[in-house]
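Q: Okay, here's the prediction I keep looking at, along with the sequence it came from:
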Amino acid sequence: MAEIVNLNQVRKAKARRRKEAEASANRTKYGRTKAERQRREQEQARERRVQDAHKLEGEETPSDRPPDRQPTDDA
């Protein structure tokens, strides 16, 4: 006698396998190695240091302002 199969479960399992295969391909295609990630982090840290070194004393950037001092459009 044939085995009874729940078609809903089979369909969902097939979809999971397809998605996992696609995710694996994308990780290979778009993923970065650990060395590449570390290099990018080091570059970003260096860029922040260089930018911070060029700031004038007392200079405020919009992100440095406290929330109560943010500009408003109530003009």
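A: Looks like it arrived, so ask away. Residues are numbered from 1 along each chain as shown.
Q: from here on, contacts and neighbour counts on C-alpha atoms
A: Will do.
Q: now the helices: where do they sit in the protein?
A: For the chain, applying DSSP state H gives helices covering 7-30, 34-53.
Q: can you tell which of the ones you listed is closest to Met1?
A: Closest approach to Met1 among the helices of the chain (Cα to Cα): helix 7-30, 17.5 Å.
Q: Give me the buried positions along the closest one.
A: Residues of helix 7-30 include none that count as buried (16 or more other Cα atoms under 10 Å).
Q: Which strands and helices lie in contact with that helix?
A: The helices and strands touching helix 7-30, judged by 3 or more Cα pairs under 8 Å, 6 or more residues apart in numbering; DSSP states H and E, number zero.
Q: re earlier: now tabulate the helices of the chain in a markdown table and tack on distance to Met1.
A: Formatted as a markdown table, those follow (distance: least, Cα to Cα, whole Å):
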| stretch | distance to Met1 |
| --- | --- |
| helix 7-30 | 18 |
| helix 34-53 | 53 |
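Q: Next up, a structure to set beside the first:
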Amino acid sequence: MATPINLNKHRKEKARAEKRKAADANAVKFGRSLAERRLDQARAEKSARELDGKKRE
């Protein structure tokens, strides 16, 4: 005879796994660390400054 399972526990565990899967997908899609975002921003600002410095009047 098989051991009985708690269906509520199984349902909640399945929902948690789906949420974890969605969270991992979002982390890959949107997740960048603060340091990476600041580095990109600093690079963009530097290139803008260099471009402004090379403009002729």
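A: Received it, and whenever you're ready, just let me know what you need. Remember, predicted model here, so these are calculated numbers, not experimental data.
Q: Can you calculate the TM-score here?
A: The pair, once superposed, lands on a TM-score of 0.61 when counted by TM-score structural alignment, normalised by the length of the second structure; 44 aligned residues with a Cα RMSD of 2.5 Å.
Q: Relative to Arg38 of the second structure, how far out is Ala17 of the second structure?
A: Distance of Ala17 of the second structure to Arg38 of the second structure, given as Cα to Cα, to the nearest Å: 32 Å.
Q: and what of Glu50 of the second structure?
A: Separation of Glu50 of the second structure from Arg38 of the second structure (Cα to Cα): 18 Å.
Q: what residue of the first structure matches up with Leu39 of the second structure?
A: Counting by TM-score structural alignment, Leu39 of the second structure lines up with Arg39 in the first structure.
Q: Around its match, how many other residues sit close by?
A: By other Cα atoms under 10 Å, 12 other residues sit near Arg39 of the first structure.
Q: List the contacts of it.
A: By Cα atoms under 8 Å, 6 or more residues apart in numbering, the contact list for Arg39 of the first structure is empty.
Q: distance of it from Lys12 of the first structure?
A: Using Cα to Cα, Arg39 of the first structure is found at 40 Å from Lys12 of the first structure.
Q: How about Glu47 of the first structure?
A: From Glu47 of the first structure over to Lys12 of the first structure the distance is 47 Å, taken as Cα to Cα.
Q: same thing with Arg49 of the first structure?
A: 50 Å.
Q: for Asp40 of the second structure, what are its contacts?
A: Asp40 of the second structure neighbours (Cα under 8 Å, 6+ apart): none.
Q: Mean distance of stretch 14-24 of the second structure to its aligned residues in the first structure, please.
A: Taken against the first structure, stretch 14-24 of the second structure registers an average deviation of 0.3 Å after superposition, with mean Cα distance after the TM-score superposition for the first structure.
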